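*Asks:* My questions are about this predicted structure, shown below with the sequence.
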Amino acid sequence: MRSNSLTARVLLLASAWSALALVVIAVVISTLYRQGVERSFTDLLRAQLYNVINSITVSNENTLAGSPQLGDLRFSQPDTGWYWVVEPLGNFQTAPLVSSSLGVSTLPVPSILDVPFDNRYERYYVVTDEAKNRVQVAETEVVLDGEGRAARFRVTGNLNVVEDDVSDFSNSLYLALAVFGVGSLVVNGLAILYSLRPLDRARLALGKIRGGEAERLEGEFPSEIQPLATEVNALIESNRRLVERARMQVGNLAHSLKTPIAVLLNEARTLDSHHGDLVRGQVEAMQAQVQSYLSRARIAAQRGSILARVEAEPALERLVRVMRRLNPEKTFELDMQQPGMILAMEQQDLEEAVGNLLENAARFAVTKVVITVMRGSHPSSDPDVTRRSWVTLLVEDDGPGLEPEQITEAMKRGRRLDESRPGTGLGLSIVSEVVSEYHGTFAMSRGPLGGLKAELLLPGLSKELA
């Protein structure tokens, strides 16, 4: 499962590697320590074995004699697993000697075929005594005198000593490695977060550009990120040049069409009323159509720009003031439910879309038109769209309103439901086109005032960018 967070990826990989490395280190060190303890244990038994050998002789009565002093009280305490035994071999018939810790108990002895002697004529094996202790046995056979009398010497040690020693060491080792591992993870996490801070600075710098607070990525970045910052700045500059070129071309086209259309309108006034009205209406429709397509071209040219932004309240206040002067007999109210909202679009596009709606509302309203602006959400399932900030703008009037089938008809380009009133029938179509170019939505329905309610969903800037 892949994570989209660089921090999470690096932390996960570093944590996994550290955990694996610490486990391997713990196993290796514990194994090496066990091997060392076992070698030391075997060396101790060998030393004690030869101590017993040096302490035992054949007496004048042809018996085994001697009292080994091994300097360990466990050889004198019963059932401790620490024993020594001397047994006569061959024709040497005498009683064996045993440590007081073994008493009358016996130790099982494997055959020489199962556990042979090594090149030092010693053999080591593990057995379980009658007290259920696992003991390691060091054994050898020695000729005691010139007459060839020999004995078998065995010294045992309790393997619990090895296990307890290894267990204590392993517990201390695991605790130390755990503390070291946790500390390493904390240090790694802090180092990773510190190392990725330049990316956060780059993100904030991009946010300032998108919010209109800066025009390029400013600041010093590490050598790994600086090429990216350079390319982003070059992309922004290229985007700015494209937008300016598109705007200039649109302006030139508008200027070149303005004079011919004005000439046609003037010529239409010289014709008789029937033909003049017909030509004038068609020229006005052509003018509106040209303006509509020019707006669409301009929007398409700058839609990808990250510098498009407009403060909603001042722009809408200007539109409301104009409408109040043009319609003094009607009331226009502006309700900004969240002050300081900023839209990610050009001011001209906002004024064109909302201006058309206000003109329609003023044309059919009885006494009142209300504009409401609030935060909204996009109905799309595309995460790239829903992740953005959206603003809902409502334009409502107290006029007669429209039925659903009339709304559908009014949304068609060039259709007018009331031929007695002036207009080209392109206003709502222009609004729809402007909004769709910004990936927003436009819908109409009957509002709470009784008249028509137009609802626009427009792209906004998030609070941190606004």
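*Replies:* Received, thanks.

*Asks:* going forward, measure contacts and count neighbours with C-alpha atoms only.
*Replies:* Will do.

*Asks:* Which parts of this protein are helices?
*Replies:* Using DSSP state H, the helices found in the chain span residues 6-55, 160-195, 197-210, 226-270, 273-302, 312-326, 347-364, 383-386, 404-410, 427-437.

*Asks:* And here is the other one:
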Amino acid sequence: MTQSLRLRLFIGAVLAIAFILLLVASGLSRIFSNYVADRYRADMSAIIDQLAAGVEFQGAKALMKNEPGDPRFELPGSGLYWEIVTEDGVVFRSRSLWDIELEPEGLLDGPYGFREGVGPDGEPLLVQLRKIEIENPDATRPLTLLAAFDRRVIDDAISEYHGAMTIMLVLTAAVLLAAAFMQIGIGLAPLSRLQNGLALVRSGRTDQLPSAGPTELRPLVSELNGLLKERETAVERARARASDLAHGLKTPLTVLLQLSDNLPPREQTLIRQQVDLIRQRADRQLQSARLGVEQMAQTGLASLTGKLISVLAPVTAARDVLWHVDLDEQLTVDMDPADLAEALGNVLDNATRFAKSEIRVTAEREKDCVRLDVEDDGAGVAEEALSEIATRGVHIGEDEGTGLGLAITADILTAYGGSIAFSRAASDGLKVSLRLPVTA
């Protein structure tokens, strides 16, 4: 079964329309067929009445005084016929029958309430038969009266009607299907508006869905707004706990460092190393706890990158390192500005420390992300070591940092559904490629 609600509704409408139109077609066909058959039965009855009125008896001999006046009875094979059979086998018939007789005993039951026989040209005839008795002074004389016409006449009339009816029903079906399609579109439009509202919430432009809308969707909107409110409360609690933990660790670690000044150099170095390790682990855990908490925001990539470069520019200017930045002002990514600044800042800071003469920053839109490349012309990293750069505690070259910068960047991007990759730049330096999430 298809997962599309629109397609399900349309298929249901098609089946319903087809079923109803088939019922209508069957009913109209039956009504028209009965109407045509009734008209022909009435016409044949009128002919039989004329025949009965035109027969007289002189003793036992039957005489045909007045024949029906329709000129078609005088034309052989015209399609309209009559015949009278007396009790002693005398037959009166129209000239249109030519040299054949309609034998009452040989007639079969036919459609539309008629009997069926064969005409002068071998075509099927529909025959109406009536047996009457004419009273004379000497006796009652029985007669068998027959009126017939070509079956193809009524079949052609019904066929033409079916053709016209089929065209009309097809046009009706087309109009009904178009109306059903429009109705489905109008009926599902509130769901599209609800989707757009959720997209606005996700992008950080609003924090609640609009309550206006169809009555049937208001309970759903209310539940979603309640869920968003609970999520916002949980976010604030998580941030508060992370902040409390950070402040709670800061003071004891500072005290430990001060106390270590009174220890011998060996123990003092050991204490400082352990305190640094605690700070690194705390920073990493706090960063992980905060990641993904506020992902419903969009950030301009060019603007944020420009701010970060402006902070690093004094450092690179002192070493005559040039920045080459090529970023589209319209590029935005679905990340919190603080998270993106920390992830990208680590990469730019790394390039600043190792670049010799230039740093290149470029970006382009891909299918479901923005790929941002940061290249430096430093010493680079050996091919076999590229896969380990983002591992915690791994240092690049002789760098004496914490070894957490690129690892934190990788964690941030992973939390947002992005990724980080490393390769050799065209200048043999390091090329860092960030894939940043973008809503389609």
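*Replies:* Received, thanks. Everything quoted here is computed from the prediction, not taken from an experiment.

*Asks:* What does the TM-score come to for these two?
*Replies:* TM-score for the superposed pair, counting by TM-score structural alignment, normalised by the length of the second structure: 0.90. Supporting figures: 434 aligned residues with a Cα RMSD of 2.5 Å.

*Asks:* okay if I get the helices of the first structure as JSON lines plus distance to residue 83 of the first structure and mean neighbour count?
*Replies:* Formatted as JSON lines, the helices of the first structure follow (distance: least, Cα to Cα, whole Å; neighbours: other Cα atoms under 10 Å):
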{"stretch": "helix 6-55", "distance to residue 83 of the first structure": "10", "mean neighbour count": "16"}
{"stretch": "helix 160-195", "distance to residue 83 of the first structure": "14", "mean neighbour count": "15"}
{"stretch": "helix 197-210", "distance to residue 83 of the first structure": "68", "mean neighbour count": "17"}
{"stretch": "helix 226-270", "distance to residue 83 of the first structure": "76", "mean neighbour count": "14"}
{"stretch": "helix 273-302", "distance to residue 83 of the first structure": "96", "mean neighbour count": "17"}
{"stretch": "helix 312-326", "distance to residue 83 of the first structure": "96", "mean neighbour count": "15"}
{"stretch": "helix 347-364", "distance to residue 83 of the first structure": "100", "mean neighbour count": "19"}
{"stretch": "helix 383-386", "distance to residue 83 of the first structure": "78", "mean neighbour count": "11"}
{"stretch": "helix 404-410", "distance to residue 83 of the first structure": "105", "mean neighbour count": "14"}
{"stretch": "helix 427-437", "distance to residue 83 of the first structure": "96", "mean neighbour count": "20"}
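
*Asks:* Out of those helices, which is closest to residue 114 of the first structure?
*Replies:* helix 6-55 (19.4 Å; Cα to Cα).

*Asks:* Give the other helices and strands that the closest one contacts.
*Replies:* strand 134-143, strand 150-158, helix 160-195 (3 or more Cα pairs under 8 Å, 6 or more residues apart in numbering; DSSP states H and E).

*Asks:* how about TSV for these, with distance to residue 86 of the first structure added?
*Replies:* What follows is these, written out as TSV (distance: least, Cα to Cα, whole Å):
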stretch	distance to residue 86 of the first structure
strand 134-143	9
strand 150-158	5
helix 160-195	24
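
*Asks:* so which of these comes closest to residue 31 of the first structure?
*Replies:* helix 160-195 (9.1 Å).

*Asks:* Please tell me which residues of the second structure that closest one aligns onto.
*Replies:* Aligned using TM-score structural alignment, helix 160-195 of the first structure spans residues 152-187 in the second structure.

*Asks:* Now that stretch on the first structure. Mean distance?
*Replies:* With mean Cα distance after the TM-score superposition for the first structure, stretch 152-187 of the second structure departs from the first structure by a mean of 2.4 Å once superposed.

*Asks:* I'd like to know which of the helices and strands packed on helix 6-55 of the first structure lies nearest to residue 26 of the first structure.
*Replies:* Of those, nearest to residue 26 of the first structure by Cα to Cα is helix 160-195, at 6.7 Å.

*Asks:* That closest one to helix 197-210, inter-axis angle?
*Replies:* Interaxial angle of helix 160-195 of the first structure relative to helix 197-210 (axes from the mean of the first three to the mean of the last three Cα atoms, to 10 degrees): 30 degrees.

*Asks:* Okay, angle between helix 160-195 of the first structure and strand 134-143 too, please.
*Replies:* Interaxial angle, helix 160-195 of the first structure versus strand 134-143 (the same axes, to 10 degrees): 130 degrees.

*Asks:* what distance separates helix 160-195 of the first structure from the middle of the whole chain?
*Replies:* Taking Cα atoms, centre = their mean, to the nearest Å, one finds the center of helix 160-195 of the first structure at 27 Å from the center of the full chain.

*Asks:* now for that helix, which elements pack on it?
*Replies:* helix 6-55.

*Asks:* Tell me which of the helices and strands packed on helix 6-55 of the first structure sits nearest to residue 397 of the first structure.
*Replies:* Judging those by Cα to Cα, what sits closest to residue 397 of the first structure is helix 160-195, at 54.4 Å.

*Asks:* Just give me the match in the second structure for residue 263 of the first structure.
*Replies:* Match for residue 263 of the first structure (TM-score structural alignment): residue 255.

*Asks:* ok, residue 408 of the second structure to residue 359 of the second structure distance?
*Replies:* Going from residue 408 of the second structure to residue 359 of the second structure by Cα to Cα, to the nearest Å gives 22 Å.

*Asks:* re earlier: would you turn the helices of the first structure into a markdown table with distance to residue 218 of the first structure?
*Replies:* Below are the helices of the first structure laid out as a markdown table (distance: least, Cα to Cα, whole Å):
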| stretch | distance to residue 218 of the first structure |
| --- | --- |
| helix 6-55 | 23 |
| helix 160-195 | 19 |
| helix 197-210 | 7 |
| helix 226-270 | 9 |
| helix 273-302 | 23 |
| helix 312-326 | 28 |
| helix 347-364 | 27 |
| helix 383-386 | 26 |
| helix 404-410 | 49 |
| helix 427-437 | 31 |
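
*Asks:* Which of these sits closest to residue 377 of the first structure?
*Replies:* That would be, of those and by Cα to Cα, helix 383-386, which comes in at 7.0 Å.

*Asks:* what's that closest one aligned against in the second structure?
*Replies:* Taking TM-score structural alignment, helix 383-386 of the first structure hits no residues over in the second structure.

*Asks:* chain center to that helix: distance?
*Replies:* 18 Å.

*Asks:* same check, this time on stretch 302-313 of the first structure
*Replies:* 30 Å.

*Asks:* which of the residues in that stretch are buried?
*Replies:* For stretch 302-313 of the first structure, a neighbour-count test (16 or more other Cα atoms under 10 Å) marks 302-303, 305-313 as buried.

*Asks:* now those as a markdown table including distance to residue 105 of the first structure?
*Replies:* Formatted as a markdown table, those follow (distance: Cα to Cα, whole Å):
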| residue | distance to residue 105 of the first structure |
| --- | --- |
| 302 | 100 |
| 303 | 98 |
| 305 | 96 |
| 306 | 93 |
| 307 | 96 |
| 308 | 98 |
| 309 | 98 |
| 310 | 100 |
| 311 | 100 |
| 312 | 101 |
| 313 | 102 |
